[in-house]
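Trainee: The sequence isn't on hand, but the structure is:
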């Protein structure tokens, strides 16, 4: 089959073929020219003037050269090299601004195996944004896009996912994105924070219990695995699950069957498992702290969640997004010099620490403009309270002057108590808000307050 640019009837037949796809689709020649588009494409991305022989990289990205010459992966080039379909994640120009799009390129050959053209399928990634968003993952750096590509690939399956990354890097948000992008999105996502749970508490939380099964069990309680039926079960900090409980968790994953504490009845559940940890589980397997069989059950599809240091290009976008999440009524902005201070900081606490710093800054500033000295003051608090923060500044860090007088230092526990006490007083004992600002779970806050 030959494609003749001037043959309008050929365009109509090719366009009709594209209508068979349930997503935006375009027909592309081997020299990147867009030959036809379907109605889904028009609805989502707008019209393309086909008579102008526009090339795909011009329309989708505004580039003057192919994607691989502009520093991005090019699915067309990859397909030419491999001879089979290829898939990449791109950031496309759309009528709504820049958006993440999952691109699949299908080569079309004739009977002799000669490559005729490509069908490019484009699916918008709804769980992430390149712009400020209060509900989605945000980012556009290479590290972020690499992670997002893995999320889009695995979301529609039921494969168990293991999220690996430092504390505060946003693993729980990634878990929510996996759930929202799955066919289970209309059902519940249930979270269990495994850190700090005893054997009995872990078992009761996970499987539930019947009235009278232990001291304090005054009524029946439905377990989280039952609440997650049809949805997603997210086990945060899976590396902290007691060793004695790991065999019961393994049996649950393998069979979907469980028994509430104190009950003789076996129940069944069906959930998609997502786990997260900042620990080296492979090393824990070697030292006998984590079961090898459980490790291989949960590590079907690992995803590295990058630290904030790995995605410095996202710092401005993340800062603007977090400021909007922190204050919905008042719009805050950082001066250029204040942003430069943040750019020189290494963020050992990652996005959670950035959120804490910005929360403090909004409280310390008297206007909607956050100045350099305000950010410096917020970072000084971290240096006093967190020993890790002392080494968190880049060598070219800003200078902070100290008076020559002696300073009385308090121990870390006392400093933490004072910090939480001041937050509780400021927010009138609103524990949920205090936990959010402190960057800890509500359960952890209760333990610290006790």
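Mentor: Perfect, thanks for sending it. Because the structure is a prediction, the values reported are computed rather than measured. Numbers count the residues shown, from 1 in each chain.
Trainee: going forward, measure contacts between C-alpha atoms and count neighbours the same way
Mentor: Will do.
Trainee: Can you show me the strands along the stretch 51-200 of the chain?
Mentor: With strands called from DSSP state E, counting those that start in this stretch, the stretch 51-200 of the chain shows them at 86-94, 97-109, 115-124, 128-129, 137-138, 161-164, 189-193.
Trainee: how about those, which one is nearest residue 235?
Mentor: strand 189-193 (5.1 Å; C-alpha to C-alpha).
Trainee: Kindly reformat the strands of the stretch 51-200 of the chain as JSON lines containing distance to residue 172 and mean neighbour count.
Mentor: Listed next are the strands of the stretch 51-200 of the chain as JSON lines, based on distance: least, C-alpha to C-alpha, whole Å; neighbours: other C-alpha atoms under 10 Å:
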{"stretch": "strand 86-94", "distance to residue 172": "22", "mean neighbour count": "21"}
{"stretch": "strand 97-109", "distance to residue 172": "20", "mean neighbour count": "19"}
{"stretch": "strand 115-124", "distance to residue 172": "22", "mean neighbour count": "20"}
{"stretch": "strand 128-129", "distance to residue 172": "14", "mean neighbour count": "20"}
{"stretch": "strand 137-138", "distance to residue 172": "11", "mean neighbour count": "21"}
{"stretch": "strand 161-164", "distance to residue 172": "9", "mean neighbour count": "24"}
{"stretch": "strand 189-193", "distance to residue 172": "9", "mean neighbour count": "20"}
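Trainee: adding another structure so you can compare the two:
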């Protein structure tokens, strides 16, 4: 039974995108493809432990999903129409797969269609291809689960109503879609780097590893794209610290307290090289390039240059004035110019971030530095109540309990 479950987990990781892409092309509907694939994987979960693993698990899943899709079309169509739909399965005309060799990455570019808003294409791709749940996507966008579910439903409806074709992108399509794909990969990496759900491991290596793998492929496809290089550098510099991020007791270890000897030196060096190459290009950096530069400063030497970090965050905030970026800027200002000034900037974000645990965690840390333990304890309590990551909760609890009474 364990072998069957392991095989199914591998298939879900490796074959999901290919099965969905194959069915979406045959039937012209992402909805039908996703539903049929989900039914096929559910059938596998029931049958494989009893019947054994089939010789070709991926082919079995594709065949089963195809039959599920045909059954669905037959149920919803008249007799004549359903026969015409079923004939699609035997259509031997195949569209060229385009310039992207990887099945999953190809589907990322398919879903990030420019006819959809950036927010819609990112949310839809995360749900249908990225493997994230609606609650995980909602937390990434700082919205309610129901709000995110409605957005994804509207995106699917727009695809259907507008007749947006399921077509594999060619080389000319990539520049217009790459921004959405990079945002999807960044959010997948974030969910792996610090998982947001209480029922998952604090760090999900399968997500960070897959995000890095796919970003490398995008970089190979678009080697001159600065934001792709920036995102790859950012991921490498963060992932290089993975072994030092969680203690043996299961608590998050903040960067200043990490054992730098356990960092992956090769990934640090590769990330720094990518950042230097972008700086030497003379082209104004974008969002991911600036974030990579900030992490390069954090990983250069024994102590970060907070003046340089504040300057980089200030530049980033002009490109992306989101509340999360402004929160990071406020924290950096607190480290550079004093806790009270940083605290005033953090407090100004309360209307936008009051329901976000990192806002309260940042306030708590600055209040602690400012010598206000009672206020810090209250802020830590708020952060703990809102946090979902077990390692982060353990760290915040330890910080709170260390405060003087």
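Mentor: Arrived safely, thanks for sending. Since the model is a prediction, treat every value here as computed from it, not as a measurement.
Trainee: so what number do they get for TM-score?
Mentor: Once superposed, chain against chain, the TM-score is 0.28 (TM-score structural alignment, normalised by the length of structure 2); 203 aligned residues with a C-alpha RMSD of 7.6 Å.
Trainee: Including distance to residue 150 of structure 1, could the strands of the stretch 51-200 of structure 1 go into CSV?
Mentor: Formatted as CSV, the strands of the stretch 51-200 of structure 1 follow (distance: least, C-alpha to C-alpha, whole Å):
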stretch, distance to residue 150 of structure 1
strand 86-94, 9
strand 97-109, 11
strand 115-124, 14
strand 128-129, 13
strand 137-138, 14
strand 161-164, 10
strand 189-193, 20
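Trainee: Quick check, residue 93 of structure 1 in contact with residue 99.
Mentor: Yes - the pair residue 93 of structure 1 / residue 99 is scored as a contact, 6.6 Å apart, by C-alpha atoms under 8 Å.
Trainee: So for residue 58 of structure 1, which of the strands of the stretch 51-200 of structure 1 sits nearest?
Mentor: strand 86-94 (9.7 Å).
Trainee: got the angle for that closest one vs strand 115-124?
Mentor: In terms of direction (axes from the mean of the first three to the mean of the last three C-alpha atoms, to 10 degrees), strand 86-94 of structure 1 departs from strand 115-124 by 60 degrees.
Trainee: Pull the residues that contact the longest helix seen in structure 2.
Mentor: Counting residues, the longest helix found in structure 2 (DSSP state H) is helix 30-51. Residues outside helix 30-51 of structure 2 that contact it (C-alpha atoms under 8 Å, 6 or more residues apart in numbering): 1-2, 4-5, 8, 12, 16, 19-21, 23-24, 27, 54, 61-62, 64-66, 68-69, 72, 128, 156.
Trainee: Write the ChimeraX selection for whichever of these are buried.
Mentor: Applying 16 or more other C-alpha atoms under 10 Å to the contacts of helix 30-51 of structure 2, the buried members can be selected in ChimeraX as follows:
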select :4,8,12,16,19,20,21,23,24,27,61,62,64,65,66,68,69,128,156
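Trainee: Mind checking which of the contacts of helix 30-51 of structure 2 are in helices?
Mentor: Cross-referencing these against helices under DSSP H gives 2, 4-5, 8, 12, 16, 19-21, 23-24, 27, 61-62, 64-66, 68-69, 72, 128, 156.
Trainee: Would you tell me what the next helix or strand after the helix or strand harbouring residue 318 of structure 1 is?
Mentor: Per DSSP states H and E, residue 318 of structure 1 falls inside helix 315-326. Next helix or strand after helix 315-326 of structure 1 toward the C-terminus (DSSP H and E): strand 333-334.
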